[in-house]
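**Q** let's see this in three dimensions:
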Amino acid sequence: MALKATIFKAQLQIADMDRHYYQDHNVTLARHPSENDERMMVRLLAYALYAHERLDFGKGLCDDETPDICLMELTGDMALWIELGQPDEKRLRKACSRAEKTVVFAYSGNSADIWWEQIKNKVNRLESLTVYNLPYVTAVELAKLAQRTMQLQCTIQEGQVWLTDGVETVQVDVAAAKVC
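**A** Coordinates of the predicted model:
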């Protein structure tokens, strides 16, 4: 019998001073059995950074054809494709050809550094690609905020993100994590 996804719900209050975006989002995250809290919370961070009324989670780990997070235009065109982890060159080229903008959030420490060193010369010509290499300790800190029901506040200003549940606060320097 296959294991089912675990459902997490987050009330996410976003104050993004960089984009002048101030909204509350009720987000449902389906955590695949093979997904850990670190990956799920990096997904939530990515969602907060690119929040939009049409931003949506993809089918995730069970579907290789869709992004982890995407933003569809009203015309049906894909405006944004967000990947987590360490996608290969072929997947990045596919994403860049399908979406106006492609963003990758790598977060697994040394293996992400090695991945980036191996792939950066192959993808540096992809003009619509942005890559963030978050320190692994950041993913671990974000995972501490994971609860089945979450009330989180996210403040974004000048490339700095503060995500808090009212007790614990995690600061993420996405400006420093940007590598491409």
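**Q** make it CA atoms for all contacts and neighbour counts henceforth
**A** OK.
**Q** buried stuff in stretch 161-176?
**A** Residues 161, 162, 163, 164, 165, 169, 170, 171, 172, 173, 174 are the ones in stretch 161-176 that count as buried (16 or more other C-alpha atoms under 10 Å).
**Q** and it, end to end?
**A** In stretch 161-176, first residue to last residue: 11 Å (C-alpha to C-alpha, to the nearest Å).
**Q** so which of the buried residues of stretch 161-176 are in helices?
**A** With DSSP state H as the criterion, helices contain residue 174 from among those.
**Q** give me the subset of the buried residues of stretch 161-176 that lies in strands.
**A** Among the buried residues of stretch 161-176, the members found in strands (DSSP state E) are 161, 162, 163, 164, 169, 170, 171, 172, 173.
**Q** same list (the residues you listed) but as JSON lines, adding distance to residue 2.
**A** Listed next are these as JSON lines, based on distance: C-alpha to C-alpha, whole Å:
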{"residue": "161", "distance to residue 2": "37"}
{"residue": "162", "distance to residue 2": "37"}
{"residue": "163", "distance to residue 2": "33"}
{"residue": "164", "distance to residue 2": "34"}
{"residue": "169", "distance to residue 2": "35"}
{"residue": "170", "distance to residue 2": "34"}
{"residue": "171", "distance to residue 2": "36"}
{"residue": "172", "distance to residue 2": "35"}
{"residue": "173", "distance to residue 2": "38"}
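**Q** now for those, which pair is the farthest apart?
**A** 164 and 173 (14.6 Å; C-alpha to C-alpha).
**Q** before we go on, could you also do this sequence so I can check it against the first one:
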Amino acid sequence: MALNATLHTVTVHLADVDRGVYEELELRVARHPSETAEYMLTRILAYCLEYEEGVAFSDGGVSSTDVPPVLVRDLTGRLTTWIDVGSPDADRIHRASKLADRVAVYTHRDPAKVLAQLPAKRIHRADRIPVYSFDRAVIDAATSALDRRNTLTLSITDRHVFLELNGTALSTSIEEHRLT
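**A** This is a model prediction of the structure:
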């Protein structure tokens, strides 16, 4: 018997001073049985940090190779931004950079290991693809506060994230890395 996804609700109070985005979001996030809490939290943070009109979690699930975990579509339905999470392989990122105008990767893993597996010479427009990482200790502390119903206050200033998740307050810088 296959296990079902667990539905998490997240009320987000988003204040992204860097981009001038101030929103109250009600997210329903399905967590696949094979998905770690760290991956799901990184997916939620990527959604918030990339928030704009047309942003969505994909319907393909965490194991889909055809769609990213988070994406942005314009009003015509065209994929404009491919937002990957975790440790995607070079072929996936190469394909993404051909399909979307912009590609970004958010990882909760060791960024040196993620970058080492992504040889830039095999990736289309590699020099334009940022890889963002979060402090692993902060991700671990935040995931221990995750529940089925969550309240997340997220403030971003100068690429520094201040977050409070269900009463647990944390802060971390968003480190940006490049493939080249």
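**Q** looking at the ones in strands among the buried residues of stretch 161-176 of the first structure, which is nearest residue 152 of the first structure?
**A** Top of the list for closeness to residue 152 of the first structure, among these and by C-alpha to C-alpha, is residue 164 at 5.5 Å.
**Q** hmm, residue 156 and the closest one touching each other?
**A** No - with contact defined as C-alpha atoms under 8 Å, residue 164 of the first structure does not count as touching residue 156 (11.8 Å).
**Q** the host helix or strand of residue 29 of the second structure vs the first structure, average offset?
**A** Using DSSP states H and E, residue 29 of the second structure sits in strand 21-31. Once fitted to the first structure, strand 21-31 of the second structure is off its aligned match by 0.5 Å on average (mean C-alpha distance after the TM-score superposition for the first structure).
**Q** ok now the following helix or strand past that strand, how far from the chain's centre?
**A** Downstream of strand 21-31 of the second structure, the next assigned helix or strand under DSSP H and E is helix 37-49. Here helix 37-49 of the second structure is found 4 Å from its chain centre; the criterion is C-alpha atoms, centre = their mean, to the nearest Å.
**Q** average offset between helix 37-49 of the second structure and the first structure?
**A** Using mean C-alpha distance after the TM-score superposition for the first structure, the mean distance for helix 37-49 of the second structure is 0.8 Å.
**Q** what residues are up against the residue nearest the centre of the first structure?
**A** For the first structure, residue 46 is the residue whose C-alpha lies nearest the centre (C-alpha atoms, centre = their mean; 2.9 Å). The contact partners of residue 46 of the first structure, by C-alpha atoms under 8 Å, 6 or more residues apart in numbering, come to 82, 105.
**Q** any idea how far it is from residue 174 of the first structure?
**A** Per C-alpha to C-alpha, residue 46 of the first structure is found 10 Å from residue 174 of the first structure.
**Q** and what of residue 31 of the first structure?
**A** 24 Å.
**Q** spatially nearest residue to residue 5 of the second structure, not counting backbone neighbours?
**A** Among residues not flanking residue 5 of the second structure along the chain, residue 32 sits closest, at 4.4 Å (C-alpha to C-alpha, 6 or more residues apart in numbering).
**Q** number of residues surrounding residue 7 of the first structure?
**A** 12 (other C-alpha atoms under 10 Å).
**Q** ok, residue 2 of the second structure next?
**A** By the criterion of other C-alpha under 10 Å, residue 2 of the second structure has 5 neighbours.
**Q** tell me the counterpart of it in the first structure.
**A** Using TM-score structural alignment, the partner of residue 2 of the second structure in the first structure is residue 2.
**Q** ok, residue 147 of the second structure next?
**A** Match for residue 147 of the second structure (TM-score structural alignment): residue 147.
**Q** so the closest residue to that match other than its chain neighbours is in which element?
**A** Leaving out its chain neighbours, the residue that sits closest to residue 147 of the first structure by C-alpha to C-alpha, 6+ apart is residue 8, at 7.1 Å. Assessed by DSSP H and E, residue 8 of the first structure sits inside strand 6-16.
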